[in-house]
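Engineer: Sharing a model prediction with you, sequence too.
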Amino acid sequence: MSSKRWRMQLPLHVMIWPGLILVLLFCYGPMVGLIIAFQDFVPTNGLFGSEFVGLKHFEYMYSLPQTTEVIRNTLFISVMKIVAGLLAPIATALLLNEIRRESFKRSVQTLIYLPHFLSWVILSGILIEVLSPTNGIVNSLLASMGVEPIFFLGDQSWFPFVMVGTDVWKEFGFGTIVYLAALTSINPSLYEAAVIDGANRWQQTLYITLPGMLPIIVLMLTLSLGNVLNAGFDQIFNLYNPSVYATGDILDTYVYRLAFVNAQFSVATAVGLFKSVISFTLISISYWVAYRFANYRIF
C-alpha cells in the first residue's frame, strides 16, 4: 500500500481502533485463562502458580458419562433449531409475499419481529407461566379438550422440543425479514412471463420464487453450521431444571455447573476449550462452503 493511500485511509483506521481495542481486551485477552485446562487450578495460587498436569482434565472429561450425553443433547437441540429456524421464516416470507394489502403485511411483520427484542430472562418467566401444568393457558386449553396436563418444562421427552419451538417463535421474525429482502431482488418480469405462459401461484413459487431465494437460503444455512454446538445457553439456563438434565443439558450449561456449582474450574475450562476448537473448525468450514456455493466473502 502506497504512503499516499495510507494517509487517505488513516481516518478510517483510527475509527476502527476503539472497537479493535475492545475486542482485544474482552475477547482475546481472557483467552489467557485457557491455561487453566492444563493445570490443577487452585484459585489461591493464581493463574500461573498452579501445577501443570498436561491433558489430564481432557482425559477425565472424556471418561465422564455425562459428557457424551451432553454432546448428544447439544447436537440434537442445535440441529433441530437450525432446521426449524430455516423452514419457518422461509414459509412465513412466502406467505407474506402473497399478501397484497401493505398495511396488514407490515403489521404482521412487526408482530412476529417483536419477540426478537425480548431477552430470555423475560421470556422464560412468561413461558413458565404459560406452560405451567396447573394454571398455564396451554394446559387449560388441553384440559378443555379432555387431554391430561403436560409438564412441558419438567418432562424429559417434551423439554427439547419446547426449546426448539420457543426459540423458533422468538427468532423466526428476524429471518423472515431477511428472506423478504431476498424476494425483492427477483425480477418481476419473470412472474409476468410465467402468467402469460399460464403458470398458477404455486408454480410461480416453485419455479421462480424459491430458485430466486436459493442463494440466500444456502448462505444462511451454511453460516448457521458454525453454531451447531451453540444450542442456546440463555434460553436453556433460564428454563431447565435437574429433572430434565438427561435431555436438556447442553455443553454451555454443563460448563457453567462444573465451574460455578462444582468448582471444577480446570475440567470446565477443558470442556469449554473442546467446544471452542470444534466450533472454530465448523465456522471455518461453513465460511468456505458459503464462499464456494453462495459467493459469500467476509471482506
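Structural biologist: Right, received. Where do you want to start? Residues are numbered from 1 along each chain as shown.
Engineer: CA only for contacts and neighbour counts going forward, please
Structural biologist: Will do.
Engineer: what about Ala263, neighbour count?
Structural biologist: Counted with other C-alpha atoms under 10 Å, residues neighbouring Ala263 total 13.
Engineer: again, but for Val162
Structural biologist: Val162 has 17 nearby residues by other C-alpha under 10 Å.
Engineer: residue contacts, it?
Structural biologist: Residues near Val162 by C-alpha atoms under 8 Å, 6 or more residues apart in numbering: Phe152, Leu153.
Engineer: Sticking with it, tell me its helix or strand.
Structural biologist: helix 159-183 (DSSP states H and E).
Engineer: Can you name the next helix or strand after that helix?
Structural biologist: helix 188-196.
Engineer: Just the buried positions in that following helix, please.
Structural biologist: Tyr191, Ala194 (16 or more other C-alpha atoms under 10 Å).
Engineer: sorry, back to before: what residues of the helix holding Val162 count as buried?
Structural biologist: By 16+ other C-alpha under 10 Å, the buried positions in helix 159-183 come out as 159-164, 167-180, 182-183.
Engineer: now stretch 125-132
Structural biologist: Neighbour-count burial for stretch 125-132 [16+ other C-alpha under 10 Å]: Leu127, Val130, Leu131, Ser132.
Engineer: Turn the residues you listed into a markdown table, columns for distance to Val70 and secondary structure.
Structural biologist: As requested, the buried residues of stretch 125-132 are exported to a markdown table (distance: C-alpha to C-alpha, whole Å; DSSP: H, G, I helix; E, B strand; the rest coil):
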| residue | distance to Val70 | secondary structure |
| --- | --- | --- |
| Leu127 | 24 | helix |
| Val130 | 27 | helix |
| Leu131 | 25 | coil |
| Ser132 | 26 | coil |
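Engineer: got another, please set it beside the one above:
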Amino acid sequence: MRDRHLYLLLLPGLLLILLFRYAPMYGIVIAFQEYNIFKGIMGSEWVGFAQFARLFRSPDFYEIMRNTVLISLYKLAASFSLPIILSLLLNELKHLVFKRVTQSVIYLPHFVSWVIFSGILISFLNPIDGLFNAILANFGSTPIDFLGSSAYFRSILVISDIYKEVGWGTIIYLAAIAGVNADLYEAARIDGANKGRQMWHVTLPAIRPVIIILVILSLANILEAGFQQVFLLYSPLVYDVGDIIDTYVYRVGIQEANYSYATAAGLFKSVVAMTLIITVNKLVKMSGQDGLW
C-alpha cells in the first residue's frame, strides 16, 4: 500500500506484456495439432509431435538452418565488435560539434525502415541502371546482378545490416564508457599509458559487464537472421544461400495456410533461443562474471 502509486505507474507496462507476450502463448497449442481455422483450437485434431517430425524431415530444413545460423553468426560477429570499436573512437573525439554530427549521421540509418532502406539498396544494386553497376561499367566491367547472385547475397545482407545498425549499437557502449571513473585514466596516464593502452587496460575492462550482457542477449537471437531484410531483398535465385527459417515459415506455413507447421517452427526457434541464453549465462557465471541473473 505504501508504494501503490508506483505500482499504478507499473500497471500499464505489465498489462502490455501480459496482453502481447503471455496471452498469445496459448496459441502454441496449435503446434501439436492439425489446426483447422473453422474448427478452432478446441476442435482441431491433436497430432502430438507430428508437425515437428515433418519439419525435421523436410529436405529444405537443414539448408535453411545452415543459412539462418551462418547469416546470424556473421551479423553477430559484426554487431559485437564494430560498435565497441566505433564507441572507443567516438569517445576520443574532442571537437564536440564534429562528435555530435558524426554520432547523428551514424545513428540516422537505424530510424529508416527496412522497406525504405531495401528500396534504396535495390536501386543502387540494379543490374541495369544501378549506381554500382554504372561505376563498374566505367571500368569496362559487365553488369552484375548482386541480389540475384549466391556469391554476393550473404555479404550484402551483412554489410547492409552493419551500415544500418552499427550506430545504434554504439549508444549503450558510449553510455557505459561515460560512467568509467576518470581517476583510472589519470592513473594510467601517470604510468605512461598512451591512448591505445588506456582503451585496452581501462575502458574495455570497465565496460566488460555490459559487453557480456549484450553478447548473451545476442546469442538468444541466433536464429533471428532478420526476416524483414531477407524477405525484401531475396528471390528464388538465392534461396540456396538466403532462405532462412522465418522466410521459409512465411512462405510454406502462412501463405499455404499450414498454421500448425509454422507454429512448430516458431516454437523450435524459441526453445533453441531459451537453451542458448540459459547455457551461455551459466558459462559466464562459472567464469566468475555477472550474468543476466
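Structural biologist: Yes, it's here. These numbers were taken from a predicted model, which means no experiment stands behind them.
Engineer: any idea what Leu86 of the second structure aligns with in the first structure?
Structural biologist: Counting by TM-score structural alignment, Leu86 of the second structure corresponds to Thr92 in the first structure.
Engineer: tell me which element its match falls in.
Structural biologist: Going by DSSP H and E, Thr92 of the first structure is in helix 65-97.
Engineer: Which elements pack onto the following helix or strand past that helix?
Structural biologist: Using DSSP H and E, the helix or strand that follows helix 65-97 of the first structure in sequence is helix 102-113. Here helix 102-113 of the first structure touches helix 159-183, going by 3 or more C-alpha pairs under 8 Å, 6 or more residues apart in numbering; DSSP states H and E.
Engineer: on average, how far is the helix it packs on from the matching bit in the second structure?
Structural biologist: Mean deviation of helix 159-183 of the first structure relative to the second structure after superposition (mean C-alpha distance after the TM-score superposition for the first structure): 1.3 Å.
Engineer: how big is the angle separating that helix from helix 65-97?
Structural biologist: 40 degrees (axes from the mean of the first three to the mean of the last three C-alpha atoms, to 10 degrees).
Engineer: what span of the second structure lines up against helix 159-183 of the first structure?
Structural biologist: Against the second structure, helix 159-183 of the first structure falls on residues 153-177 (TM-score structural alignment).
Engineer: Same check on stretch 64-82 of the first structure?
Structural biologist: With TM-score structural alignment as the criterion, stretch 64-82 of the first structure aligns to 58-76.
Engineer: now that stretch, how far from the centre of its chain.
Structural biologist: Distance of stretch 58-76 of the second structure from its chain centroid, counting by C-alpha atoms, centre = their mean, to the nearest Å, is 14 Å.
Engineer: May I see the buried residues of that stretch?
Structural biologist: Of the residues in stretch 58-76 of the second structure, 61, 63-64, 66-76 count as buried by neighbour count, 16+ other C-alpha under 10 Å.
Engineer: Distance to Leu237 of the second structure added to those, as TSV?
Structural biologist: Output for the buried residues of stretch 58-76 of the second structure, formatted as TSV (distance: C-alpha to C-alpha, whole Å):
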residue	distance to Leu237 of the second structure
Phe61	18
Glu63	15
Ile64	14
Arg66	17
Asn67	14
Thr68	17
Val69	20
Leu70	18
Ile71	17
Ser72	20
Leu73	23
Tyr74	21
Lys75	22
Leu76	25
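Engineer: Quick check: of these, which lies closest to Ile213 of the second structure?
Structural biologist: Distance to Ile213 of the second structure across these (C-alpha to C-alpha) is lowest for Leu76, with 13.7 Å.
Engineer: Against Leu82 of the second structure, how distant is that closest one?
Structural biologist: Leu76 of the second structure sits 10 Å away from Leu82 of the second structure, taking C-alpha to C-alpha, to the nearest Å as the criterion.
Engineer: again, but for Asp240 of the second structure
Structural biologist: Distance from Asp240 of the second structure to Leu82 of the second structure, by C-alpha to C-alpha: 28 Å.
Engineer: Next: Ser72 of the second structure.
Structural biologist: 15 Å.
Engineer: Check Leu276 of the second structure too.
Structural biologist: 23 Å.
Engineer: Looking at these two, which is more packed in?
Structural biologist: Between Leu276 of the second structure and Leu82, Leu276 has the larger neighbour count (other C-alpha under 10 Å), namely 19 against 16.
Engineer: The more buried one: which element?
Structural biologist: helix 259-286.
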